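# Sequence and computational prediction follow.
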Amino acid sequence: MINRILKTIDKWDMIKPGDTVIVGLSGGADSVFLLHLLNSVKAQLNINIVSAHVNHGVRGEFALNDQIFSEKLSKKMNIPFYTIDVDMNGYAKEHGISSEEAGRILRYDFFRKIGKEYSNYKIAVAHNRDDQVETILMRIMRGTGLDGLAGIPYTRDEIIRPILDISRVDIEYYLNSNGIEYVDDHTNFETDYMRNKIRLKLIPEIEKTYNPKFKTAIISLVDIVREESDYLNIESISVYNKIVNVVDGNIYIDIEPFSKLHIAIKRRVIRIALEQIVSTLEGNSYEQIEDVVSLSEKQTGKRIDNIKGVSVIIEYDKMVLKNNTVENKKSIDKTLEMGINNVYANNSVIIMEIVDKISKTNNKTAYFDCDKLSGNIFVRNRKNGDRIVPTGMTGSKKIKDFFIDEKIPQSQRDEIMVFCDEEKIIWLGGLRQSELTKVDNDTKKILKIEILEDYDE
């Protein structure tokens, strides 16, 4: 079993030596199994383990017992333990989302808050092979595309799923064979929830009546779809970069080359374009994308306005996706030079100079290793899809997710200056630098960038 988890960790490059792994510990079989196995290999991988438990405030005494069990288990294993009580249903009501989504947001918010106490961290969650099968069936029933059939990812940003290849039967056998205790969530056996119905009724019936190896067949499907979806995404991004121009936050698609594309690539190009503006599509994304594809065949002047934040208009040989959210945005796009740089859009000055050492330190001043920079330095507004490798992390993170984690108000996000070289983002002005360009003991030449706001000459 240990070799299986090590193989998964290695294949998906989940953990680096020196990482702190925050294990989401519910007290159930899956998370207890994950905690034990990671603890067994921590010396071999040269990692630190901590556990984190969230009491969602919905199961009363049962939830409290899970919390107490998780704390005792962690203490017994000499693993640092963190816990928090949250009001999942209250959060869901306040934000107009499902309780399931609220729980997910609150859990990861807590895990990431813990992560800030450590220089490099990963969040390990205990999704297993059966969870993968159930998720695919749920998506099919609700309606999904190729990306949905690609299933739960092994990694996403700092989140890792080391036991995604291991079945629930194997997990429980391992725990019971080794006398390892865990708690049962009685709600897992209630058929009021869609996932429980799939697990307790649908899958057993399919295995009994149609295919005893049904789960294996689904996992094979997921593996194939994931690889083919990755390929289509790469091809679609390449096409997108050739036929799309972005001007003042609006996206212009050349209709002639677009019309010659295969429908599968057309849909993905439109999805990429829409997500550059709105990040996440609301409602029936398939119908929205189909509407835009169909519009590309209409004459000039035709338009659709059924996508929140976007108007799509045919203008002669272009299809224009107009960003309705940027009308009041102060546009910043400037190549910086050594010395004083005026940024008139937000009445600020940026001073860039070479220095011998780090002296002044505040959130408006940043220092960079010149040998780690590529070409010119630019400052601009954020773009959807932007990513940074924040200091203290090894993996990249979407700027959108970074802003959410740091609780930056939506109204302020477009005001934050994004500093880049010709390859990557190096600094979110006033917030966080990139790990890739930080000054260290081997630095020979230091670039200092300072922001002076509300500057009056």
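Right, received. Where do you want to start? Numbering: from 1, shown residues only.

# contacts, neighbours, all on C-alpha from now
OK.

# For the stretch 301-450 of the chain, which segments are assigned as strands?
For the stretch 301-450 of the chain, strands defined by DSSP state E, counting those that start in this stretch occupy the ranges 303-307, 310-315, 318-323, 333-336, 339-343, 348-355, 365-369, 377-380, 387-388, 397-398, 418-420, 425-428, 432-433, 446-452.

# Please identify the most buried of the ones you listed.
Ranked by mean neighbour count under mean count of other Cα atoms under 10 Å, those are led by strand 425-428, which reaches a mean of 25.

# alright, now check it against this:
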Amino acid sequence: MINELKIFLEKFNIKNILLAVSGGVDSMVMLDCFYKLSKEIDINIEIANFNHKTRDGQSDKDSIFVKNKAKEMGLIYHYAEGDMDKYAIDNKISSEEAGRLLRHKFFNQVLNSKKDSYYLALAHNLDDQVETILMRIIRGTGIDGLEAMDVYEYPLIRPLLNVTKQEILAYARDNSIEYVQDLSNFENIYLRNKIRNQLIPLLKEEYNPNIYDSILSLSDLAKSQNQTLNRYLNILKNKIVVSKNELIAELNINELKNISDYEKIEIIRSEINDLSSNYNFTKNHYNEILKIIDSNSSSIKKINGLAFYKSFKNLVIRIDQANELENEISIEILDHHQLIVNSYIIDLENITDDYKSINLKIRKRKNGDRIEINSKEKKLKDFLIDKKVDSYERDFLPIIEVDNEIIQVGDIYKKQNAYMKIKVRRANE
């Protein structure tokens, strides 16, 4: 195993490695191999450990175990923790996905702090590979979901990806490797555990003892087909994707209507993955998104931490953000008051003490809101449509209300008033 690892590092000229170590047998075997190699060849290794705060404190003990092992080996140890289950609830995603997102955010922070180029080594093995593909099939996936993980995917490396769990356990036994046993791996709570403990043994015993070979062969075929498909989809995307950044993607609805549902889903799946992850999206989820394209409604569908809706002529996919205006903000007028709300900077300066008793609130819009334009009342909803304000962003505009009268809407509407000086601007301007 060590010799294969040495060849791998030399092939990609890898010198600096951050090892993701949980304390389980896979990561401890990986650590042992890299540690022994560091005595033979010129490589730098460090340890990163993320504590998911699970299993009634057992994860704390696992982190202490890894920390002590790092000290024993004389290796730099990076540590962070986060409540996986709470993050899952807050972001409406599965616990598995929450854990993955939290630890990779930490790993990336460590990598970005390095002056030299570092690789992140993950201890995925061949069994993990098969489990992942089966899990995607069960949840519902496109051809891209059948692709296996890659051994090399800068800055990620998976040096044990072609090694079976049985081989890893044998190495640990033969080399007296200490590791912690996560007993929750044997509890059939999570889908992956059910696949590992129930489905795969059944498939091997009753249907195909070489099921791993069959699944990996399917995965290789899917990878070849995806390369051809992606070239075609990129041509389509150039016509369909209107704009995108790290928070939002806008797709031309008229162009989407000219292609098949399969093509629509593949393009949407790709854009979802660029923003967040399509890990937890099922066929039913994609069907719900397709309904938005043909709907006349501008209602917003929220799935797995993303928001989907129609805005004018575009289908919008964006990261769903917390709204600081869910509860209205009451302001006590001072000589000067500054707030930052939903990336808006609001400066309030009173003119005279006579107005310090006014009832001033900052809130999000609500049904029935009206504003005054040219001495006439107009529905706020109609005004925002005229201004082409995105339907999702309308709820993030701070509405400034004085004595139940709207005197300002974000930075797009301001009524003359004798109450105070008000300046609203976007924080990035």
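Nice, I can see it. Being a predicted model, the structure only gives us computed values, none of them experimental.

# about what we covered before: closest one to G151 of the first structure among the strands of the stretch 301-450 of the first structure?
strand 397-398 (20.4 Å; Cα to Cα).

# residue range for the closest one in the second structure?
When the second structure is aligned by TM-score structural alignment, strand 397-398 of the first structure has no counterpart there.

# who does that strand touch, helix- and strand-wise?
strand 387-388 (3 or more Cα pairs under 8 Å, 6 or more residues apart in numbering; DSSP states H and E).

# Just tell me the aligned range of the strand it packs on in the second structure.
Under TM-score structural alignment, the alignment places strand 387-388 of the first structure onto no residue of the second structure.

# Remind me what the helix or strand encompassing Y262 of the second structure packs against, helices and strands.
Element membership for Y262 of the second structure (DSSP states H and E) is helix 261-275. Counting contacts by 3+ Cα pairs under 8 Å, 6+ apart, helix 261-275 of the second structure packs against helix 211-240, helix 283-294, strand 314-319.

# ok, residues contacting it?
Outside of helix 261-275 of the second structure, the residues within contact range by Cα atoms under 8 Å, 6 or more residues apart in numbering are 142, 233, 237, 246-249, 256, 278, 286, 290, 317-319.

# In it, which residues are buried?
Of the residues in helix 261-275 of the second structure, those buried under the neighbour-count criterion (16 or more other Cα atoms under 10 Å) are 263-272, 274-275.

# Helix 211-240 and that one, what's the angle between them?
For helix 261-275 of the second structure against helix 211-240, the angle between stretch directions is 90 degrees (axes from the mean of the first three to the mean of the last three Cα atoms, to 10 degrees).

# okay, the angle between helix 261-275 of the second structure and strand 314-319?
When the same axes, to 10 degrees is applied, the directions of helix 261-275 of the second structure and strand 314-319 differ by 40 degrees.

# returning to that earlier point: got CSV for the strands of the stretch 301-450 of the first structure, with distance to I160 of the first structure too?
CSV is the format used below for these (distance: least, Cα to Cα, whole Å):
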stretch, distance to I160 of the first structure
strand 303-307, 33
strand 310-315, 34
strand 318-323, 34
strand 333-336, 36
strand 339-343, 41
strand 348-355, 39
strand 365-369, 30
strand 377-380, 32
strand 387-388, 18
strand 397-398, 14
strand 418-420, 28
strand 425-428, 24
strand 432-433, 23
strand 446-452, 35
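
# And these: which comes nearest G103 of the first structure?
Judged by Cα to Cα, the one of the strands of the stretch 301-450 of the first structure that comes nearest to G103 of the first structure is strand 397-398, at 20.9 Å.

# what's the closest of the strands of the stretch 301-450 of the first structure to D13 of the first structure?
strand 397-398 (16.0 Å).

# How far away from the center of its chain is that closest one?
Averaging C-alpha positions (Cα atoms, centre = their mean, to the nearest Å) puts strand 397-398 of the first structure 6 Å from its chain's average.

# Need the counterpart of R173 of the second structure in the first structure.
When the structures are aligned by TM-score structural alignment, the residue of the first structure matched to R173 of the second structure is N176.

# Give me the three-state assignment for that match.
helix (DSSP: H, G, I helix; E, B strand; the rest coil).

# Compute the number of surrounding residues for it.
A total of 13 residues lie near N176 of the first structure under the criterion other Cα atoms under 10 Å.
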